[in-house]
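In: only geometry, no sequence info:
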C-alpha cells in the first residue's frame, strides 16, 4: 500500500506539471541579435540540425517571440568605428537604416519588436555614457530637445514603414548617467530621458517604456536608483542586466520586488546561456508583472553562447534548445499589447499642458512639453529655489503637495505653482540659486563666491533669472559680479518681471575667466517678489555671472544714487579695475552722470 500511494502521488505531480505547462500566459522569450547584420556581411551562415536556415527562422522555431535591437545617435562616428564584430567600419551599423532592415525581418516573423536607444554615438553601458558629439556643449534644455528629435525621427520613420516597436528603452544601463548627464543632477538626467519618452508617447502611447539598470542587486545601489527613476521618469517597466547573482537569484527577486510593489512590470533585458533556467524562473514567478527575458547576443556572446561557431558557421546547440524548452514549459505567448506584422500609423490625440510658476521656483514635468498624448500619466513637481518654499497649487491642481500626478489625462491641464520667500537675506543672490535658459552651472574658474557661477551659452537669448524679494519699492542699485575672459564686450539686457529696464549693458573683458569684476545698474523695483533676468544680446553669449546684490534696497532720490555710483566708479578705477554703469564708460565727469540719471 505504501508503494502504491507513492506512485499515485508521483503521478499527480506529473499531471499537475503538465496542467501548468498547458496554461498559456503572456511571457516574453526574447533575444538581442543586433550583431546579425554585421556578421552576415562577413559571411555568417546559421544552421540547425545540419540544415542552413535564416537566423530568424531558427529562433522562431525555438520558441523565441521577441527581438531586441540597439540603435545609436550617430553610429557612423562612434559604434561603427568601435564595433567588436570586425565588420566594415565605414558602414554605419545600428543606425536608422539598419534598424529598419532588422525591424522588417522581425515583423515578417510575427515577433515582438524591442528598440533600445543607447542615447550615445557608441556603446552606452554602466560606466560608459558618452555625450553624443552633436550634443556636446549644449545646455540641458537643448539636449532635451535633441533627445526628443533623435527618438521622434526614428519612431516616425519606423511608423511610416509600418514597423511599430512594441517596447522602447530610452537609455541603456543608465545606472549613473545618460548621454553624459549624471543621475546626481536628477532634473537634468530626467529631462534627457523624459524628452525621449515623450517622443515615444506622442508616436503611440500604447508602446511600453522600459528603463534598464545594469546590475540589479542591493550592493550595486539598485534601490536608490529605482526610487529616483520612479519619482522622476515616465516608464512602464524596469529591466535589468541579470548576468550575475550573489545568492542564486534572490537578490534579483528582492530588487525587482520593489518594482512590482508599485504595480510596475519587470523583465531581464540581458542575460546569457549560463543561467537560462534560473533567470526565467525568477521573472516567471512575478506573475503577470513578470514580462519575460532577453538573451544578449545568443549567437556569439559569453563563454556559453547558444550557437557553436566554426569560422563563419554558426550552429544552434543545446543551450538554445534549453531556451526552447523554457518557452514550451511556460507555453509562452505574446502580450496583447504587441502588434505583430506590419502596422498602420495611428495619429495620437494630444492634450495641452499649461504650467506657470510664480517667482521663486519652477515646475518639472515627467513628460516635457506643452502637450502630452491623451491617456498619458503626467507628474508635475514644484521645485523652489534656495531661500524659497512651495506654497501651493492653483488652477486645475490644488493642495500643498509639491508633487502631483494626473493619471489618464483626457483634457487640457492648467496649473500654477506658488512660492514664497523664506530667506533672511533679501539683498544677496548667488547664481547657483537661479533659473537657467541655455546656461550651464559651473565651478571650474576660481574666484567666485558661493558654490559656482552661471555660464551663459554662446548664443543670443541665453539667460539667468533670479528670484528676489525686496522690502521696499523704488529705484535700487543692483551690483552684478561677472567674468569675461574673452577679448570682446558681451552685451546683456536686464529685465524686471518681464519688462526690459536696461536694453543693452556692455560687459567688458575682465582679462581672464578667473578675474571677477562688478558693474552696477539702477532698476525700478517693486516691493516683494520679483524676477530679475540677465539675457545675452550677442552670438558670443553673455559673461559668466557669479551673483547679484542690491546695494541700497530702500527709497532714495536718483541724484543721490548717481553720486554714490560715481564715487564707487572712482574708487574702483584707482584699484585698477574698470567699472561700467548701464553700459556707459566711467570717463564722464560727475555732473554729466548726475544729469543722465536725473532726466
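Out: Right, received. Where do you want to start? Just so we're clear, the structure is a prediction, and the values are computed from it rather than from any experiment.

In: CA atoms for contacts and neighbours, from now on please.
Out: Will do.

In: for residue 481, helix, strand, or coil?
Out: For residue 481, the secondary-structure state derived from DSSP: H, G, I helix; E, B strand; the rest coil is strand.

In: same thing with residue 93?
Out: With three-state DSSP as the criterion, residue 93 reads coil.

In: skip the chain neighbours and tell me the closest residue to it.
Out: Using C-alpha to C-alpha, 6 or more residues apart in numbering and skipping residues adjacent in sequence, the residue nearest residue 93 is residue 80, 5.7 Å away.

In: state the distance from that neighbour to residue 118.
Out: 14 Å (C-alpha to C-alpha, to the nearest Å).

In: tell me how many other residues crowd the residue nearest to residue 93.
Out: 26 (other C-alpha atoms under 10 Å).

In: equivalent analysis for residue 476, please.
Out: So residue 476, with other C-alpha under 10 Å, has 25 neighbours.

In: just checking, it touches residue 522?
Out: Yes: if you go by C-alpha atoms under 8 Å, residue 476 and residue 522 touch, sitting 5.5 Å apart.

In: would you list every one of the helices in the stretch 201-350 of the chain?
Out: Taking DSSP state H, counting those that start in this stretch as the test, the helices found in the stretch 201-350 of the chain are 222-232, 250-261, 276-284, 318-330.

In: structure two is appended below for comparative analysis:
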C-alpha cells in the first residue's frame, strides 16, 4: 500500500468514461496516429495518477463496481496511483444533484448511515481481493451542498442549519470509518466545487473542522468559466493552506483546445467570453493554462500543493449518447482530438517540476 513518506506531485487524469468509450469502439493514439492503450499513453506522457468515479447502480452498468474493478486492475498494472471517487448515487453527484441511490430512497437516517458504511467497505474489500485498492478515496463528489439528499442536504437557506450539518457530517464519518476499516493507510479526500470562492470554501471546511470530520486532503474543482480567475484560485489555495494545514488538490479542471463544434454537437463551453483573457481556445492556450495552473499549485505555501486531476481528458465524442443519458458536450475540453489523437498540450505535464509536497499517496 501507500508509502506515507513518499513525495509525489500528482499529475492526474480522471478517465471514468474510458471503459464505455473502449467498449463501443473508441480508441486512442499518440501524435503519430499509432493506436495505443489510453493508460499507456497517459503514463508515457507524465501522468502518474488516475481518478475513477463509482456509481451504485447506474443505467448501462458503466462506473459500477464490476466495471470499476476491471479498470482499477489496469491502473495498478500500469503502476499508476489510484483515486476512487464515491458519488453515493446511481448517477451524477454534483452541486445541483446529490440524490440517493434508488435502493436507498426509503431508508431512515440511521439506515442510510449503515448503508454508506457497508457499501463503501464492500467496494473496497472487493477491490482489495483483486489487488486493486485505491491509494486515496473521496467520500462524496463536490459535496458543497451536502450529499444523499435530503437527509444530508445543507445547501440553501432551508437546509443550512446546525442540525443538517451534523447529519451530513455523520454520513461522511460513516464513509470514512468504512474506508479505514478496510485499510488504514488509504487517504481521505473531501471534495467541494469552489476553487475560486474562498468564502464558501472556508465556510465548508470550518464546518467540517468544528464537527470533527477527520480527513487528509482538501479537494477543489476549478473550472474557470464557473469558478473565477486564476488569481482567485491562487488566493483561495493560499488561504486554505495557511488556515487548515492540509495538502490541497485541484481534483477537477479542464480548458478548451477549440471552439469548433461538429454538426449536431453543442459544447458546454462554446463562447469566447467564457474564456480566461490571454488563454485562447487552442492547443497553445490549453497548454499555457495547464502550465500556469500547475505553477500556482506548486507555489501553495508550506509545500501543500498536492497536484491536480484533469477531468475527462479522453472523453472523445465517439458515440452520440452515453449510458447515463449525457450528451456529447465535453469534446473540446479534452486533451485528445475528436478522433482520439493525443494533443501537444501534454507537454505541460512534462515541464511540471518535482514538488516538495508530501502527498501521502
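Out: The structure has been received and is ready for your questions. All figures in this text were calculated on a predicted structure; none of them were measured in a lab.

In: please state their TM-score.
Out: Overlay of the two chains. TM-score (TM-score structural alignment, normalised by the length of structure 2): 0.77; 295 aligned residues with a C-alpha RMSD of 2.1 Å.

In: ok so, going back, mind putting the helices of the stretch 201-350 of structure 1 into a markdown table with distance to residue 413 of structure 1 and mean neighbour count?
Out: Listed next are the helices of the stretch 201-350 of structure 1 as a markdown table, based on distance: least, C-alpha to C-alpha, whole Å; neighbours: other C-alpha atoms under 10 Å:
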| stretch | distance to residue 413 of structure 1 | mean neighbour count |
| --- | --- | --- |
| helix 222-232 | 19 | 17 |
| helix 250-261 | 28 | 18 |
| helix 276-284 | 38 | 19 |
| helix 318-330 | 44 | 18 |
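
In: nearest to residue 373 of structure 1, out of those?
Out: Proximity to residue 373 of structure 1 (C-alpha to C-alpha) singles out helix 222-232 among the helices of the stretch 201-350 of structure 1, at 18.0 Å.

In: helices or strands next to the closest one in the packing?
Out: For helix 222-232 of structure 1, the packing partners by 3 or more C-alpha pairs under 8 Å, 6 or more residues apart in numbering; DSSP states H and E come out as helix 186-203, helix 250-261.

In: what's that helix in contact with?
Out: With C-alpha atoms under 8 Å, 6 or more residues apart in numbering as the test, helix 222-232 of structure 1 has contacts from 175, 186-187, 190, 213, 215-216, 255, 258-259, 366.

In: of those, buried ones?
Out: 175, 187, 190, 213, 215-216, 255, 258-259, 366 (16 or more other C-alpha atoms under 10 Å).

In: isn't residue 254 of structure 2 up against residue 330?
Out: No: the pair residue 254 of structure 2 and residue 330 does not pass the contact test of C-alpha under 8 Å, sitting 9.6 Å apart.

In: and which of the buried ones among the contacts of helix 222-232 of structure 1 is nearest to residue 573 of structure 1?
Out: Nearest member of these to residue 573 of structure 1, counting by C-alpha to C-alpha, is residue 187, at 42.7 Å.

In: what's the counterpart of that closest one in structure 2?
Out: Under the alignment (TM-score structural alignment), residue 187 of structure 1 maps onto residue 166 of structure 2.

In: just residue 54 of structure 1 next, same as before
Out: Residue 54 of structure 1 maps onto residue 37 in structure 2, with residues paired by TM-score structural alignment.

In: so what's that match closest to, chain neighbours aside?
Out: Of all residues not flanking residue 37 of structure 2 in the chain, residue 28 sits nearest, at 6.8 Å (C-alpha to C-alpha, 6+ apart).
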